[in-house]
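>>> Sequence plus the predicted model coming up.
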Amino acid sequence: MRDILGMMSKAKELQSKMQDMQAEVANIEVEGSSGAGLVKVVMTAKGDLRKLSIDPSLLKPEDVEILEDLITAAHADARAKAERTMAEKMEALTGGLGLPAGLKLPF
């Protein structure tokens, strides 16, 4: 019976920490770039786009496809950084709980 109460207590503690982490993650920003910094994307660790910067040299009608590719690459770079940040935060939060590998907790 004490084990169940202990588990429930840990679950409540984890839930509280998860809520705190969600609020924190909403404010963490990561930057992705492509084309040697000609295109930059700033997004939150939760994936919300905050800023897109495009070097004026890319704003030529004949370069539209290149620009589209650079925006996509910058977003992918920022997304990968956001995912790493989230994984690090989750590891710090759940490190001692012995959760199964690959378990996805809701954010």
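Structure's in. What do you need? Numbers count the residues shown, from 1 in each chain.
>>> rest of the way, CA atoms for contacts and neighbours
Fine.
>>> Neighbours of residue 84, how many?
Residues near residue 84, counting by other CA atoms under 10 Å, number 13.
>>> counting contacts, what elements does the helix or strand where it lies pack onto?
Taking DSSP states H and E as the criterion, the element that holds residue 84 is helix 64-94. The criterion is 3 or more CA pairs under 8 Å, 6 or more residues apart in numbering; DSSP states H and E, and the helices and strands that helix 64-94 contacts are helix 2-25, strand 29-34, strand 39-44.
>>> and residue 33, what does it touch?
Residues in contact with residue 33, defined by CA atoms under 8 Å, 6 or more residues apart in numbering, are 39, 40, 41, 73, 74, 75, 77, 78.
>>> Okay, one more to line up with it:
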Amino acid sequence: MFGDLSGMMSKLKDAQKNIEETKARLNTVLIDGEAGNGLVKVTVTANRTVKNISIDASLTDNEEIEDYLVIALNKALDKANTVNEAELAAAAKDGMPNIPGMDMFK
């Protein structure tokens, strides 16, 4: 029915390995977000881990800092999410066996 079952299992293992390697690589992909014309900057990995936060010394209002920080983090995390999803989908698709009717990664 499915042809070479052991071959498909091997491809699935390769796909899993490819996904794990991609996840590790995404830890090194840095994405920036900023707010307040660069007064607050954040850097996250494509796996959505915060790596750095920079707040300009001219900002002294805590409420303003918090608002800018939320905006900058959301921008960076949105970009990171897009990169993460695209990279993991590509990694999974490249290693998947060709099973008729199972086009999950279009």
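That came through, no problem. Given the structure is predicted, the values throughout are model-derived calculations rather than measurements.
>>> And the TM-score between these chains?
A TM-score of 0.81 describes the superposed chains when it is computed by TM-score structural alignment, normalised by the length of structure 2; 98 aligned residues with a CA RMSD of 1.8 Å.
>>> in structure 2, what residues pair with the helix holding residue 84 of structure 1?
Mapped onto structure 2 with TM-score structural alignment as the criterion, helix 64-94 of structure 1 occupies residues 62-92.
>>> List the buried residues in that stretch.
For stretch 62-92 of structure 2, the buried set under the neighbour-count rule, 16 or more other CA atoms under 10 Å, comprises 65, 68-69, 71-80, 83-84, 87-88, 90-92.
>>> same deal with stretch 50-62 of structure 2?
Within stretch 50-62 of structure 2, judged by 16+ other CA under 10 Å, the buried ones are 50, 53, 55.
>>> out of everything not next to it in sequence, what's closest to the last one?
Across the structure, with CA to CA, 6 or more residues apart in numbering as the measure, the residue nearest residue 55 of structure 2 apart from its sequence neighbours is residue 40 (4.6 Å).
>>> which position in structure 1 aligns with the one you found?
Aligning on TM-score structural alignment places residue 40 of structure 2 opposite residue 39 in structure 1.
>>> where's its match relative to residue 10 of structure 1, distance?
Relative to residue 10 of structure 1, residue 39 of structure 1 is positioned 44 Å away (CA to CA, to the nearest Å).
>>> More neighbours: the two, which one.
Taking residue 39 of structure 1 and residue 10 together and counting by other CA under 10 Å, residue 39 has the greater number of neighbours (24 against 13).
>>> What distance do you get for residue 12 of structure 2 to residue 94 of structure 2?
Look at residue 12 of structure 2 and residue 94 of structure 2: by CA to CA, they are 10 Å apart.
>>> nope, residue 21 of structure 2 is what I was after
The spacing between residue 21 of structure 2 and residue 94 of structure 2, counted by CA to CA, is 13 Å.
>>> swap in residue 13 of structure 2?
Between residue 13 of structure 2 and residue 94 of structure 2 the distance, using CA to CA, works out to 12 Å.
>>> for residue 30 of structure 2, same thing?
24 Å.
>>> Those two - which one has more neighbours?
Neighbours were tallied for residue 30 of structure 2 and for residue 94 using other CA under 10 Å; the higher tally belongs to residue 30 (18 against 15).
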